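Enquirer: Sequence and predicted structure below; questions after.
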Amino acid sequence: MADILTPTLGESVTEATIAKWSKKVGDAVRKDEILVELETDKVSLEVVAPADGVLSDIKAADGETVTPGTVLGVVTEGASDAAPTAKAAAPAAAPAAAETPKAAAPAASAPAAGAIDIAVPTMGESVAEGTIGTWLKKAGDAVKKDELLVEIETDKVAVEVSSPADGVLSEIVAADGATVTPGQVIGRVSASGTAAAPSANSGSANSGSAQYSAPASDTPLSPSVKRIVTENNLDPKAIQGSGKDGRILKGDALSAIGTAAAAPAAAPAPAAAAAAPVAQPRADQPREERVKMTRLRQTIARRLKESQNTAAQLTTFNEVDMTNVMALRAQYKEVFEKRHGVKLGFMSFFTKAVVAALKEIPAVNAEIDGTDIIYKNHYDIGVAVGTDKGLVVPVLRDADTLSLAGIEKGIGELGKAARDGNLTLDQLQGGTFTITNGGTYGSLMSTPILNAPQSGILGMHNIVQRPMAINGEVKIRPMMYIALSYDHRLVDGKEAVTFLVRVKELLEDPARALLDL
């Protein structure tokens, strides 16, 4: 017998709730088949069968609360051998059904002689599972060592899996969309250079990826690039890749869209005098398309909605005259970059101002835990970063101890790690306050949503030249709207407004921070 255990649930997550069993007692199960889903306050986890056999006992029913290591059920190994036979004998009127590829699939999973397993790598601390993206190769294709084969998505980061050796991709064990765990075999490479007959699993894996089939190209395309290329009918051979070994990055593909769109613009001109033909509406693609949300997008959606449902969120606004900060930046940016090796941006000024305001209004740096208030005496500032997979908020630790250069370097490193998908869970947890800059995308004003369990988030916006009344005269000044969303259960309106005014004062007169005024 093999116990079905509750896996590690993640840092600071001590319990989970049984959501739903997908099997009942007496059902035949196969190793790594999903049996039950657990829900925590942070993520949903799928628990799979530890072995082939029969689900002989369910010890934790739907709705029960469990902790890591709790036995959820028991699988009796080897007892499933007779089950397929009984099921195959039942439809006597259709004996050919026993010979379908689906029935033969389990036998095809045996590794071929000399084959090398492709295993799921470690995906980060407390990340227990991931989802197979789109395979870039199909069974029978030649592969080279370290060539990208597939991308695995987790609720935090994306992990690339490469070929372990030169040879042929002889088998795909885990199809597109399958849930996998660290160490699980997802495919095999035949190092001898000969391909085994594609299994039923590999066939289904590639049939599911037909929607985003990779166009012919000398280098493999990542799933995001492949999607852009396919949806916009681009030729990957015509796109100049700026990545390693000429690999096409998402930015290259997006740039190619504009180039491709400009070329046919002149084509309709000669036909302008002729009668306009009846347009065929979207004959090359469906009017609608259903795509499964990535784990990261599911996590973002769930956490944002949980934040709205839990906190009493309110937003207060103000505006900042950016004249002095911009002048200071323009005066010293070249010397600053030569001295510190990093550009002087606005984020360091805002971070310094936020930390100073948090020290004066500690409630904005606190959080609610049940009926307790936890006041933080450290200042770990989350910085929202937009990536092609979604919004992530890496944390700049101990921002109060950093200089402007240290802040700029730290934010730059976190931003690069976010865009490259190299953030660790430790870099995404434990923030006390968040700054988000919608101004980089042209936002004039917004009401940011709290990053739970934090009690405050500052929204930066676009800098716009506006006429302002200054000492009885109208002058044009670079102005920015700033917004503070806060949890009204903990932060009073007076504290929120005072906090935002303090940030405004420190930005409009940066010397105040140096003089501690």
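Expert: Nice, thanks for sending it over.

Enquirer: rest of the way, CA atoms for contacts and neighbours
Expert: Will do.

Enquirer: Helix or strand: which one has the residue minimising distance to the centre of the chain?
Expert: Geometric centre of the chain, nearest residue: Leu296, 3.6 Å, by CA atoms, centre = their mean. Assessed by DSSP states H and E, Leu296 sits inside helix 295-310.

Enquirer: hang on, the earlier thing: quick check: the residue nearest to the centre of the chain touching Thr387?
Expert: No: look at Leu296 against Thr387 with CA atoms under 8 Å: they stay out of range, at 11.0 Å.

Enquirer: Contact partners for Gln454?
Expert: 365-367, 431-434 (CA atoms under 8 Å, 6 or more residues apart in numbering).

Enquirer: try this one next to it:
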Amino acid sequence: MATEVKVPAMGESISSGILAAWHVKDGDYVEKDQAIYELETDKITSEANAEVSGVIQILVQADEEVDIGQVVATIDESASGGAPAAAKTESAPAEAPAAEAPAATAPEPATAKVDPAATLSPAARKAAEETGVDVNAVDGSGKDGRVTKGDILEAAKAPAPAAKPAAPAPAPAAPAPRAAGERETRKKMSPLRRKIAERLVAATQEAALLTTFNEVDMSAVMKLRKQHQDAFVARYGIKLGFMSFFTKAVTHALQAVPEVNARIEGNEIVTQHYYDVGVAVGTDKGLMVPVIRDCDQKNFAEIEQDIAAYAKAARDGKIQMSDLEGGVFTISNGGIYGSMLSTPIINYPQPAILGLHNIQQRAMVVNGEVVARPMMYLALSYDHRLIDGKEAVTFLVKVKEAIEDPARLLFGI
């Protein structure tokens, strides 16, 4: 009996995807609930698991586009699993013994070469020193070819041979031409990347985008984290990060400035009375924005746990469509990559996005004195059709105040 492996439904708006990769090979034995392939759509990348155990037969190759409900493989439940029998290996033939090398013939004794300088007479040596003649280049006319004083003087009278002109330096070799494939490569955009591109272009075309900036002193938050980090980890099993502080600060600011917690639908302004904040997560497939639900009702530990779980699911390709839908506001932390300042683009139809940046020690004037403080730039991009400058600046100031004095979050002031 063979069970069909079909592409599951991923949401009403998704009708197809790319079968990005198989995690098994054709003919492999798979276990029930084992991840067998990866599906990439225009919104998420997710893994599909085997519904039964058996031997899989792959019908669609990787990188092909598939429709929702399409059969991409079958699993034969009647086939038994187990490791394949080990292939018998033939013993390699014994190597033939190396032939003995013939005995080396002893070299004939070389005739000792006479050093002309060593056989010079005192007079000949003095003449060589005075004239600078190289005695090794002089043919001796004395007994046994010895160089005499006369040979040296004759050599000194002979004109020096003309020096050979130096050969011209070779021209530098021209670099070898690069093959076409070495200069550039091409590949199709993934469905997720295409969707990201479409949404960003739509946001810039449909919204009147404006960005306002502020800076925040991170001293109080950093001190609070250091003071309570060990107890927090011991209690909740997760580290206290900056994102929970900013998520709570954004929730506080949305409550204080409800104009930012709204959206435009046609000719109507829809004001939202819930606080589902999206946190941008970078993956190797692209940017995803899972949504932390009901942030006004969650404490720091619950927010940190949600962020960590969603980030892991996004990077592992196990994020669900329901995890990405329904956010009212987005936080994007480019500071983890070293960004100093940026103008983020809103996650349309959301009206605004808060960009966080790198923390750097900068000289600040505090109580009339110049001191070093860990400072971060904040950037709020917003749809100016809906949010005026007064509301945008007030929102950003509320976030700044909550971060610089976290006790405000406890009292809602």
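Expert: Sure thing, it's come through. Just so you know, these numbers come straight off a predicted model, no measurement behind them.

Enquirer: List the TM-score for the superposed pair.
Expert: With the length set by TM-score structural alignment, normalised by the length of structure 2, the two chains reach a TM-score of 0.71; 320 aligned residues with a CA RMSD of 2.8 Å.

Enquirer: hang on, the earlier thing: ok, now how distant is the aligned residue in structure 2 for the residue nearest to the centre of structure 1 from Ser16 of structure 2?
Expert: Counting by TM-score structural alignment, Leu296 of structure 1 corresponds to Leu192 in structure 2. Leu192 of structure 2 is 12 Å from Ser16 of structure 2, where distance means CA to CA, to the nearest Å.

Enquirer: Repeat that for Ala363 of structure 2.
Expert: From Ala363 of structure 2 to Ser16 of structure 2 the distance is 54 Å (CA to CA).

Enquirer: Over to Glu154 of structure 2?
Expert: From Glu154 of structure 2 to Ser16 of structure 2 the distance is 100 Å (CA to CA).

Enquirer: Going along the chain, name the helices of the stretch 51-200 of structure 2.
Expert: Under the criterion DSSP state H, counting those that start in this stretch, the stretch 51-200 of structure 2 contains helices at 122-131, 149-157, 180-183, 191-206.

Enquirer: Lys298 of structure 2 is nearest to which of these?
Expert: For the helices of the stretch 51-200 of structure 2, the distance to Lys298 of structure 2 is smallest for helix 191-206, at 29.6 Å, taking CA to CA.

Enquirer: and the next element down the chain from the closest one?
Expert: Immediately after helix 191-206 of structure 2, counting by DSSP H and E, sits strand 209-217.

Enquirer: Please tell me which residues of structure 1 the helix or strand just after that following strand aligns onto.
Expert: Next helix or strand after strand 209-217 of structure 2 toward the C-terminus (DSSP H and E): helix 219-236. Here helix 219-236 of structure 2 aligns to structure 1 at residues 323-340, judged by TM-score structural alignment.

Enquirer: picking that back up, which one of Ala363 and Ser16 of structure 2 has more residues nearby?
Expert: Neighbour totals were compared for Ala363 of structure 2 and Ser16, and Ser16 leads with 20 against 13 (other CA atoms under 10 Å).

Enquirer: tell me which residues of stretch 398-410 of structure 1 are tucked away?
Expert: 399-400, 402, 404-405, 407-410 (16 or more other CA atoms under 10 Å).

Enquirer: What's the match for Met495 of structure 1 in structure 2?
Expert: Actually, residue 495 of structure 1 is Glu. It isn't Met. In structure 2, Glu495 of structure 1 lands on Glu391 (TM-score structural alignment).

Enquirer: Which secondary structure element is home to its match?
Expert: Going by DSSP H and E, Glu391 of structure 2 is in helix 389-404.

Enquirer: from the buried residues of stretch 398-410 of structure 1, which ones fall inside helices?
Expert: Among these, the members found in helices (DSSP state H) are 404-405, 407-410.

Enquirer: buried set for the strand ranked longest in structure 2?
Expert: Longest strand of structure 2, by residue count under DSSP state E: strand 369-383. Neighbour-count burial for strand 369-383 of structure 2 flags 373-383 (criterion: 16+ other CA under 10 Å).

Enquirer: Pick out the most distant pair among those residues.
Expert: Arg373 and Asp383 (32.0 Å).

Enquirer: picking that back up, please identify the deepest-packed of the helices of the stretch 51-200 of structure 2.
Expert: Neighbour counts (mean count of other CA atoms under 10 Å) averaged over each of those peak at helix 149-157, with a mean of 17.

Enquirer: and that helix, which stretch of structure 1?
Expert: Under TM-score structural alignment, there's no match for helix 149-157 of structure 2.

Enquirer: and what of stretch 305-320 of structure 2?
Expert: Residue span in structure 1 matched to stretch 305-320 of structure 2, by TM-score structural alignment: 409-424.

Enquirer: Could you list the buried residues of that stretch?
Expert: For stretch 409-424 of structure 1, by 16+ other CA under 10 Å, it's 409-411, 414-415, 418-419, 421-424.

Enquirer: How about residues contacting it?
Expert: Under the contact criterion CA under 8 Å, 6+ apart, stretch 409-424 of structure 1 has outside partners 124-125, 157-159, 342, 383, 385-388, 392, 394-396.

Enquirer: Val5 of structure 2 - that's part of a strand, no?
Expert: Yes: assigned with DSSP: H, G, I helix; E, B strand; the rest coil, Val5 of structure 2 falls within a strand.

Enquirer: Was I right to think it contacts Val60?
Expert: No: Val5 of structure 2 is beyond contact range of Val60, at 10.7 Å (criterion: CA under 8 Å).

Enquirer: now the helices for the stretch 351-500 of structure 1?
Expert: 404-420, 425-428, 493-508.

Enquirer: Now do the strands in the stretch 51-200 of structure 1.
Expert: 53-58, 65-66, 71-77, 115-119, 130-132, 142-143, 148-153, 158-162, 167-172, 179-180, 185-190 (DSSP state E, counting those that start in this stretch).

Enquirer: most packed of the ones you listed?
Expert: Highest mean neighbour count among these (mean count of other CA under 10 Å): strand 167-172, a mean of 28.

Enquirer: ok, back up a step: got a list of what the residue nearest to the centre of structure 1 touches?
Expert: Counted by CA under 8 Å, 6+ apart, Leu296 of structure 1 has contacts 153-157, 389-390.

Enquirer: now for Lys389 of structure 1: what does it line up with in structure 2?
Expert: Per TM-score structural alignment, Lys389 of structure 1 is aligned with Lys285.

Enquirer: Contacts only, for its match.
Expert: Contacts of Lys285 of structure 2 (CA under 8 Å, 6+ apart): 45, 192-193.

Enquirer: one more time with 10 Å, if that's ok
Expert: For Lys285 of structure 2, the contact set (CA atoms under 10 Å, 6 or more residues apart in numbering) comprises 40, 44-45, 190-193, 314-315, 317.
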